[in-house]
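J.: sequence first, then the predicted structure:
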Amino acid sequence: MNRQLAGTLTGRATKWVVLVTWLLLGVGSAFFASKLADVQNNEASSWLPQSAESTRAFEKLEPFQDPNAIPTTIVYERDGGLTDEDLAAIEEHAKEFAGIEGVAVAKEGRPPSVISPALAEQVGFPAISDNGEVAQTTVTFDLGSEGWNKMPGIADELRDIADLDGGDVYIAGVGGSAADSAEAFGGIDTTLLAATLGIVILILLFTYRSPILWILPIFSAIVALFVSQALIYFLAKYADLTVNGQSYAILTILVIGAGTDYALLLVARYREELRRHEDRHEAMAFALHRAAPALFASAATVALGMLCLLFAEMNSTAGLGPVAAIGIAVTFLVMITLLPALLVITGRWIFWPRRPGFRSPEPTENGMWAKVGRWIVPRPRQVWVVTSILLAIACLGLLRLDTNGLATEDSYTKEFQSITGQKALVDAGLIDQSNTVMVVANAGSEDAVTEALTGLDNVQPPKPAVTQGDVTFVEAAIGSDPASPAAFETVESVRDAVHAVDGADALVGGNSAFYLDTKDAANRDNLVIIPIILLVVFLILMALLRSVLAPVILIATVVLSFGAALGISALLFDYVFGFEGSDPGFPLFSFVFLVALGIDYNIFLMTRVREETMHHGTRKGALVALTSTGGVITSAGLVLAATFLVLGTIPVVFLAQLGVAVALGVILDTMIVRSVLVTAINMDLGGKIWWPSKIDSDDSPLTVAEAEERLETVH
């Protein structure tokens, strides 16, 4: 940032204009930010890739089934067997279910929307277990496009009706899963924010050793969050941007975490300049002038990295891209305008009790990172080689990473009603009739399609075909958890069978087909998007550092850190947490955050190295940069790691795993990769790191004595 512009932003008069502007924006945005949860779309079809077979089948299903239909299963269980009174009560419950607002109207040729055990026998499937302990009633709802958000209330209505004195009742099936998913993300807008802010405040209190300084970064981050959420609300409401509980949670974490990181870097630089300049406005002008390029490069790297997600086939993944990019862009603007204005308005006293006085000594000279730098100086090559080998060994843990997906019962960190009900059906030998394969084909091929489905493993006898116009519909229940590998194998066998029917042009949809297509799309996105992100990050680093070799080395270190983080995480998931596997999208999401955020710390370090190189040479500059930025970057890493760990408070395995992996990767980046590996490489290669630039062609190896002298001279 131009120093004149930096001075203007925090001038004696303009600082008040900046403050008032952001206050008005923050207050005006708060109302719309609170409404963001109302425009979330957690409907499964909103995550579906448009090119998937299940999507194309879904589009053809409308004549036979409402596109917003949500089949729901009410599971009754009594140890020792359901009594005649129980069965009579269950039939009465079914009549009451039919009166609930939102129950679908059955289309011509289709089964009724409410199927009790007695009616189930008539339409051809058993709804009472052989041992008489379990029974099921299915109810199909059509609640419009907002149906998935309404399911928690509907589930409560079903429970109120389905009381079985002394027995157990569970709301399962697709509707039960939707209700439990909503519960898992329930209160995310308040509990997640409160937990995140609480952890960040504690870290800032420890970092700043000030009881009041933390207020300014936190206040700025909250303003950034409100403005980001308001912008995203309007895009979701009027521009069809997909926002779901997952992206909502990540936005909160990202804005608070990244915003605090930017604040730490700026405040640290401002503190340095306050020791060099008597006037705080002048000090802030110099701090912004020197810190803003690194902050901009960091924000641009994360934002552009997130926008690469737009190349994803998965709507949920593609939707996260602009959501996260908007959050980062707004946060960057707030932290280079509002936070500097607040700092110069409050003055030096805000640092109490450690006020940085004019010409006071710099405390980093004998800090931990200065000692690490002195330790690296005599043996840089040995340090980076050994460090690289250790990280590579950690990567071997990737052999234990299973990304074939999670069954429904393994997708949460606690057991919800829908999972308990599903287990009760499986243990009783009953099939959840809400989980079906849905085949749409050309009219006239219904007999051949029905025959192709008959006798397939794990596929129940098909229901009678229904034909509308030139399309026929055949449906059959499958006896596996919708998201299980067994269900995926069943869908693949069904597709193989019906695709072989001449002239049918059959398409297979349904819940399990959706999950299978989601898995395939996620695997495709992993292969396509990861190289694109690496290219974008490389180009940004090349423009920032005006070098080719340095960006290549930095990206290699971050990828090595990513592999090590995922390797260690895989071992933790398997042997400590006992997770059954990982979501197919887990590697991509982890990569996006670890590479985009991990490269941040290298940007903060290397921009300072380049700045110091102009005065002291690369090797001495690397030592000065490490001692100057070590403390603030370590604090920034701790903040970001802690904020991502907060994702573990949401009882969803995917988010818990993402939080652990990103937190672990950030710690590796800040404590080992940036401080030890990159610094050792800088000291080993010296001026060669800037190739093809020759800004330091005369740099010579650094001795311990020279290192001590240089640190004393600089500080």
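T.: Okay, I see it.

J.: going forward, measure contacts and count neighbours with C-alpha atoms only.
T.: OK.

J.: neighbours around residue 369, how many?
T.: 24 (other Cα atoms under 10 Å).

J.: and for residue 366?
T.: Residues lying near residue 366 (other Cα under 10 Å) number 12.

J.: from residue 712, how far off is it?
T.: Using Cα to Cα, to the nearest Å, residue 366 is found at 10 Å from residue 712.

J.: again with residue 529
T.: As for residue 529, its distance to residue 712 is 46 Å (criterion: Cα to Cα).

J.: of those two, who's got more company?
T.: Higher neighbour count among residue 529 and residue 712: residue 529, with 20 against 11, using other Cα under 10 Å.

J.: what residues are up against that one?
T.: Neighbouring residues of residue 529 by Cα atoms under 8 Å, 6 or more residues apart in numbering: 308-309, 311-312, 588.

J.: what about versus this one:
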Amino acid sequence: MSPHMTGRTSRPVPHAARTTGPRRPRTVAWLVLLLTVVGLGAVFALGPSDATTTEATGASLPASSQSAEVAEIVKSFPAGAVAPAIVVFSNTDGSPLTAAQQELVSQRSASLGAFGLAPEAARPQVVEDKVATVAVLLPTAAGDDENTAAVDRIRQAASADLAAPLQAQVTGGPAFRADVTKVFAGADSTLLIATASVVAVLLLITYRSPVLWLVPLIVVGAGDRTAGILVGALAPHVGVEVDASAAGILSVLVFGAGTDYALLLVSRYRDELHLTDDRFTAMARAWRGTAPAVLASGTTVVLSLLTLLAAELTGNRGLGFAGAVGILTAMLFGLVVLPAALVLPGRWLFWPLVPKVGDPVVADRRGLWSRIGQGVAKRPAQVAVAGTAVLLVLASGALGLRTGLAQEDSFRRTPEAVLGQRTLAAVQPAGAVDPLTLLSSTATGDQVADAARQVPGVSSVTPGGHTDRWARADVVLDSAPGTAASDRTIDQLRRRVAQVPDSGALVGGATAEAYDTSRANAHDTRLVVPLVLAIVLVVLIALLRALVAPLLLVATVILSYFAALGASWTVFRTFYDFPATDTNVPLLSFLFLVALGVDYNIFLIARTREDTVAGHDTRRAVLRALASTGGVITSAGILLAAVFAVLGVLPLITLTQIGIIVGIGVLLDTLLVRTVLVPALVLLTGRRFWWPGRPETAGGSKRAGVAE
């Protein structure tokens, strides 16, 4: 029997064979590193500073949406496209405003109005003697930095020298936008530092070497910076916009996937060093054994992310493009740069656990994962049923899942805009903080306004000027922006005003934009989910040359996703008290979990097929694959889950939710699905797992050839 069939625990290569030809591989490795350094220098010198190509944060709507149409039309009005930053004066103890306090607010309104486009509009309004408001009109077309600076100036002027208990809070659309912008201020640096720190600690624990962990960390870190610059340079040429949130997720993807690829390669390289004294030969074998799985895994993730280019929301399209470029960069650095960086230093890189020739490879050791595999093999049917039952129980937690966060619930730490909205909502309709903009033809303006007043949930309709073609009105809703009640009112309002003949009525504004964004996310989910599943299935079919195996693997990934969603919803309600998930969280979590979660199945089953073709029957092959990949895949899964958990360092609930769902899902894929459920399914189906392929036949042919 050949050494390859027995795990390749052969004798060391003779010295003469070891010394005849390392010069060329060494030269190639040095050349790769030299070209990498030169390329990095050129990219850093000539490219943009980061991946961000737009100041806007959030998912922009397509031009065909009503909100986008309204935003464009209001630019033709004399005041342009404006939104009020509402300064809310009140006493912290809830007492009525005194005459002196009201006089102070009146005097201060003039200076506050100077910060806006229409100073005369900044007239104080006192409500129930408890709250006084001053509306400062700011341009909606201003960039995030300009808007934030304007809101900061208003906040400083409003709060200057106020005697307790009088306080000033600034809320409204511009204020919310400024507070979201501040969430992402320095987010790239925060995420990069946190992610790199997590990766460094876990690599150090995994390798137990004071040196080895530095090599993949440096390579992946260089890949991350390269990916960011490439995205920033290429995005404008392909017509996509990448915002700060997409840039942050890009780093998480590159570090997570890149480190996974590194763990796989280093593990295989270490095994090969047990079999040969020539480290260049060992790396060549490790690369040939690792590359197909990494390429299949990376291709799956890249194609899945590219499905977002078909999305309606420009934010989703930007994230898809940025993520795809990031994964391609991680694959390039993992399969080209990392092998050169690992092989040149020699075996001492693994000190103190230096691999010695002749020691058994992982697959032939009686370690933890070998024992787990033997335990699964004893009762595969019971294990498969138990594993499936656990996932179904966890998935049942998603039955009460609610989606759609109100505007005020989007932050983990309550910002001033939310506090001001709550103060105002105590004395005014909750929707007063961000009125809707109602447009109609000039001739039908009064009719449309009357029709709007008849809609349940509408508190008031106030005419707001007109042009030769359009009449404008501000609509205040009873419910707070972003709530289910607000969404229902917007839908009914649009239906009602559209029935006015020849009105061409449109409803927009920031609250309507949030509603349209929610609907666009629902559309993107219906479009992207089937595409991603189809892509994963096709890649698995091409890699495994089978039908049964891909179908079973996709089924386990889908079940794992719903289990992660159910478990996460339980966590959200129990520990975080989140009222709902944001509308884009299920889609992005599904995308990351299915695309990245299938990686571990690919690593396991690709190794199983390799050993089957090498001459082992399917049962023996899957147990060897579990023993050889168990440690590295578990390390990779824990690391990836920890990297996504880093998203929780940002005070925005959306990113926290994505991080938790993906983290739990990856852990389920790593510790349950790949560890016991998939091996049990392989053991139950046997050679039928590969139908219509017959890798065992190929393995039999190899055995026959050796026997002859």
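T.: Noted; the coordinates are in hand. Bear in mind that the values here come from a model prediction, so they are computed numbers and not experimental data.

J.: can you pull the TM-score for these?
T.: For this chain pair, the superposition-based TM-score is 0.91 by TM-score structural alignment, normalised by the length of structure 2; 673 aligned residues with a Cα RMSD of 2.3 Å.

J.: which of the contacts of residue 529 of structure 1 lies closest to residue 380 of structure 1?
T.: The closest of those to residue 380 of structure 1 turns out to be residue 588 (Cα to Cα; 33.0 Å).

J.: does residue 347 of structure 1 touch residue 280 like I think?
T.: Yes - using Cα atoms under 8 Å, residue 347 of structure 1 is in contact with residue 280, at 7.0 Å.

J.: neighbour count winner among these two?
T.: For residue 347 of structure 1 versus residue 280, the count of surrounding residues by other Cα under 10 Å is larger for residue 280: 23 against 13.

J.: distance from the chain centre to stretch 377-393 of structure 1, please.
T.: On the basis of Cα atoms, centre = their mean, to the nearest Å, stretch 377-393 of structure 1 is displaced by 32 Å from the centre of the chain it belongs to.

J.: show the contacting residues for the residue nearest the centre of structure 1.
T.: The structure's structure 1 has its C-alpha centroid closest to residue 250; by Cα atoms, centre = their mean the separation is 4.9 Å. Residue 250 of structure 1 makes contacts with residue 324, as judged by Cα under 8 Å, 6+ apart.

J.: and it, what element?
T.: Here residue 250 of structure 1 sits within helix 245-276, counting by DSSP states H and E.

J.: what's the mean distance for the very next helix or strand once past that helix versus structure 2?
T.: Going down the chain from helix 245-276 of structure 1, the next helix or strand is helix 280-307, by DSSP H and E. With mean Cα distance after the TM-score superposition for structure 1, helix 280-307 of structure 1 departs from structure 2 by a mean of 0.7 Å once superposed.

J.: ok and helix 280-307 of structure 1 relative to helix 245-276, angle-wise?
T.: Angle of helix 280-307 of structure 1 versus helix 245-276, following axes from the mean of the first three to the mean of the last three Cα atoms, to 10 degrees, is 150 degrees.

J.: elements contacting helix 280-307 of structure 1?
T.: Packed against helix 280-307 of structure 1 by the contact rule (3 or more Cα pairs under 8 Å, 6 or more residues apart in numbering; DSSP states H and E) you find helix 3-9, helix 245-276, helix 315-346, helix 511-545, helix 586-616.

J.: now those helices in a markdown table, with distance to residue 294 of structure 1?
T.: Converted to a markdown table, those look like this (distance: least, Cα to Cα, whole Å):
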| stretch | distance to residue 294 of structure 1 |
| --- | --- |
| helix 3-9 | 14 |
| helix 245-276 | 9 |
| helix 315-346 | 11 |
| helix 511-545 | 8 |
| helix 586-616 | 6 |
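
J.: can you say which of the ones you listed is nearest to residue 424 of structure 1?
T.: Closest among those, using Cα to Cα: helix 511-545, at 19.6 Å.

J.: residue 285 of structure 1 versus residue 18 of structure 1, what's the distance?
T.: 15 Å.

J.: those two: which is more packed in?
T.: Counted by other Cα under 10 Å, residue 18 of structure 1 and residue 285 do not tie: residue 285 has more neighbours, with 24 against 20.

J.: isn't that one up against residue 15?
T.: No - contact status for residue 285 of structure 1 versus residue 15: not in contact, 11.8 Å apart, counting by Cα under 8 Å.

J.: quick check, residue 672 of structure 1 in a helix?
T.: Yes - checked against DSSP: H, G, I helix; E, B strand; the rest coil, residue 672 of structure 1 lies within a helix.

J.: what does it align to in structure 2?
T.: Using TM-score structural alignment, the partner of residue 672 of structure 1 in structure 2 is residue 672.

J.: what number of residues lie near that match?
T.: If you count neighbours by other Cα under 10 Å, residue 672 of structure 2 ends up with 17.

J.: mind listing what it touches?
T.: residue 387.

J.: how far away is it from residue 28 of structure 2?
T.: Distance of residue 672 of structure 2 to residue 28 of structure 2, given as Cα to Cα: 41 Å.
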